[in-house]
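**Q** Okay, structure incoming, though there's no sequence with it:
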């Protein structure tokens, strides 16, 4: 009522209200009146964290997560089982195929660099890296034997792997007798075994791995170069040829390949029992 009387007084005063809207109106009695606008009250609805609806929602979410995790784990387990079975089956098939291949299936009987007669059976049960070359080779054979020795040394550094036996079979038995091999192998890995024999024995060993070897023409000093296959062969403990590595393969690549072959190896007798 007091505010209404003040406003009516201003209207009678000839429009003073319009001029003084920006100031606080004063009633005739001299008291100030604070005008306030009416604002609608807003109601804020908040879901209390401790309410029964929130608790139920959290429980449902946990159940869904648990079911999803169980279902996902089951799918991953089933996939891994199928994948492992498939890999083992492929490995068994590969071993059976290798067993039927002529490469490396025969045997050899040669003299080592200490003069002892050695056959292929002496190396069964061990992983073997095999290289065919000759001691008078100017650069390729030393490079490949250095690489093979470095591969064996790197594999020796992995305690989870069995030792790998390096072998060197000459393709030049005319010059590479036992003393020549003994002098030559000292420059490479300490486990390297050099093998030689008669021309027929050496040719038989090379033929089993399809090694090409052809002596070139002799020079005025009687020296000559032997053109031959340049490969490092990987032989399994079953005596099977598994892989080969040419000059383009680096030491790291060969180490990784041999490591994978060893870790994924299935013995021949195991593969026969599983078929």
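**A** Great, that's in hand. Every value quoted in this text rests on a predicted model; they were computed, and no experiment measured them.
**Q** can we go C-alpha only for contacts and neighbour counts from here?
**A** Fine.
**Q** all strands for this structure, in order.
**A** Using DSSP state E, the strands assigned to the chain run over residues 109-112, 117-119, 127-133, 164-170, 193-196, 213-215, 226-228, 232-235, 241-245.
**Q** another structure for you, compare them:
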């Protein structure tokens, strides 16, 4: 009787261990990504991000495959923005420094204009260089910018009738895109550079 109980108990342990092994080997990657995230997207993160074709600061046409070659903090805004864009871009630049210094991860801030009429490739290149040596500034035609914004489900619209001194309404999310993974997280304005770096490092580790 005791031998039967022992065999049954051993079988139960084997099932538990086996189940844990399956969970670790099959479910762990997705679970680890979910454990690192605070954001949530209806329909999944596959709905955010995707192919784009834009123009970099040197005037070269680039695609998402050319740009997202390392963990990238992607932000849509414009250089004439009087308030939120400089703060958000500075936060993203600081997060990149924290990632490198504290986690040994090379990453880049990516700034995509929503105002290509004023933000030419040259303007974006100068802005990016002044903000951070690793920042990538991207512009393009109205159609190219609209397609990139649509891929990331980000909203923007011109505000005001003055042809030179108008503002742009826009969302202020920063998207974390990983090479070969796509968009895996987004950050709000209240997330500080340390928080952005910590979650990014967690997601980079989970995705590798």
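**A** Okay, I see it. Just so we're clear, the structure is a prediction, and the values are computed from it rather than from any experiment.
**Q** one step back: tell me which of the strands of the first structure lies nearest to residue 263 of the first structure.
**A** strand 127-133 (11.9 Å; Cα to Cα).
**Q** Quick one: distance of that closest one to the chain centre.
**A** Distance of strand 127-133 of the first structure from its chain centroid, counting by Cα atoms, centre = their mean, to the nearest Å, is 25 Å.
**Q** That strand: average distance to aligned residues in the second structure?
**A** Overlaying the second structure shows strand 127-133 of the first structure at a mean distance of 0.7 Å from the equivalent residues (mean Cα distance after the TM-score superposition for the first structure).
**Q** Other residues contacting that strand?
**A** Surrounding strand 127-133 of the first structure, the residues in contact under the criterion Cα atoms under 8 Å, 6 or more residues apart in numbering are 141, 145, 148, 162-172, 206, 211, 228-237.
**Q** For the residue mapped onto residue 254 of the first structure from the second structure, which non-adjacent residue is closest in space?
**A** Residue mapping for residue 254 of the first structure onto the second structure gives residue 196, with TM-score structural alignment as the criterion. The shortest distance from residue 196 of the second structure to any residue other than its chain neighbours is 6.1 Å, reached at residue 95 (Cα to Cα, 6 or more residues apart in numbering).
**Q** What's the match for residue 134 of the second structure in the first structure?
**A** Residue correspondence to the first structure (TM-score structural alignment): residue 134 of the second structure is matched to residue 191.
**Q** any idea how far its match is from residue 65 of the first structure?
**A** Distance of residue 191 of the first structure to residue 65 of the first structure, computed by Cα to Cα, to the nearest Å: 58 Å.
**Q** between these two, who's got more neighbours?
**A** Of the pair residue 191 of the first structure and residue 65, residue 191 is the one with more neighbours under other Cα atoms under 10 Å, namely 16 against 12.
**Q** that older thread, list only buried entries from the contacts of strand 127-133 of the first structure.
**A** Neighbour counting over those (16 or more other Cα atoms under 10 Å) leaves 141, 145, 148, 163-172, 206, 211, 229-237 as the buried ones.
**Q** What's the match for residue 185 of the second structure in the first structure?
**A** Aligned against the first structure - with TM-score structural alignment as the criterion - residue 185 of the second structure pairs with residue 243.
**Q** Spit out the contact partners of its match.
**A** 233-235.
**Q** ok, the match of residue 134 of the second structure to residue 253 of the first structure distance?
**A** Between residue 191 of the first structure and residue 253 of the first structure the distance, using Cα to Cα, works out to 21 Å.
**Q** ditto for residue 224 of the first structure
**A** Distance check for residue 224 of the first structure against residue 253 of the first structure: by Cα to Cα, it reads 33 Å.
**Q** now do residue 5 of the first structure
**A** With distances defined as Cα to Cα, the gap from residue 5 of the first structure to residue 253 of the first structure amounts to 102 Å.
**Q** Pull the number of nearby residues for whichever residue in the second structure pairs up with residue 131 of the first structure.
**A** Mapped onto the second structure by TM-score structural alignment, residue 131 of the first structure lines up with residue 75. For residue 75 of the second structure, the tally of surrounding residues (other Cα under 10 Å) stands at 27.
**Q** which residues does the alignment partner in the second structure of residue 222 of the first structure contact?
**A** Under the alignment (TM-score structural alignment), residue 222 of the first structure pairs with residue 164 in the second structure. Neighbouring residues of residue 164 of the second structure by Cα under 8 Å, 6+ apart: there are none.
**Q** How about the one 3 residues further on?
**A** When the contact criterion is Cα under 8 Å, 6+ apart, the partners of residue 167 of the second structure are 80-81, 158-160.
**Q** 10 Å - rerun?
**A** Contact criterion Cα atoms under 10 Å, 6 or more residues apart in numbering gives 78, 80-82, 115, 157-161 as the residues in contact with residue 167 of the second structure.
**Q** Buried ones from these, can you make that a ChimeraX selection?
**A** Buried subset of the contacts of residue 167 of the second structure, written as a ChimeraX selection, criterion 16+ other Cα under 10 Å:
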select :78,115
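**Q** Looking at the contacts of residue 167 of the second structure, which is nearest residue 48 of the second structure?
**A** Ranking the contacts of residue 167 of the second structure by separation from residue 48 of the second structure, with Cα to Cα as the measure, puts residue 157 on top at 19.3 Å.
**Q** mind checking how far the closest residue to that closest one other than its chain neighbours is from residue 128 of the second structure?
**A** In this structure, residue 157 of the second structure finds its nearest non-sequential neighbour in residue 169, 5.2 Å apart by Cα to Cα, 6+ apart. Here the distance between residue 169 of the second structure and residue 128 of the second structure works out to 21 Å (Cα to Cα).
**Q** now residue 173 of the second structure
**A** Residue 173 of the second structure sits 18 Å away from residue 128 of the second structure when distances are taken as Cα to Cα.
**Q** Could you find the counterpart of the residue nearest to residue 196 of the second structure in the first structure?
**A** Going residue by residue (TM-score structural alignment), residue 95 of the second structure aligns to residue 151.
**Q** Just give me the neighbour total for that match.
**A** Each residue near residue 151 of the first structure was counted by other Cα under 10 Å, and the total is 23.
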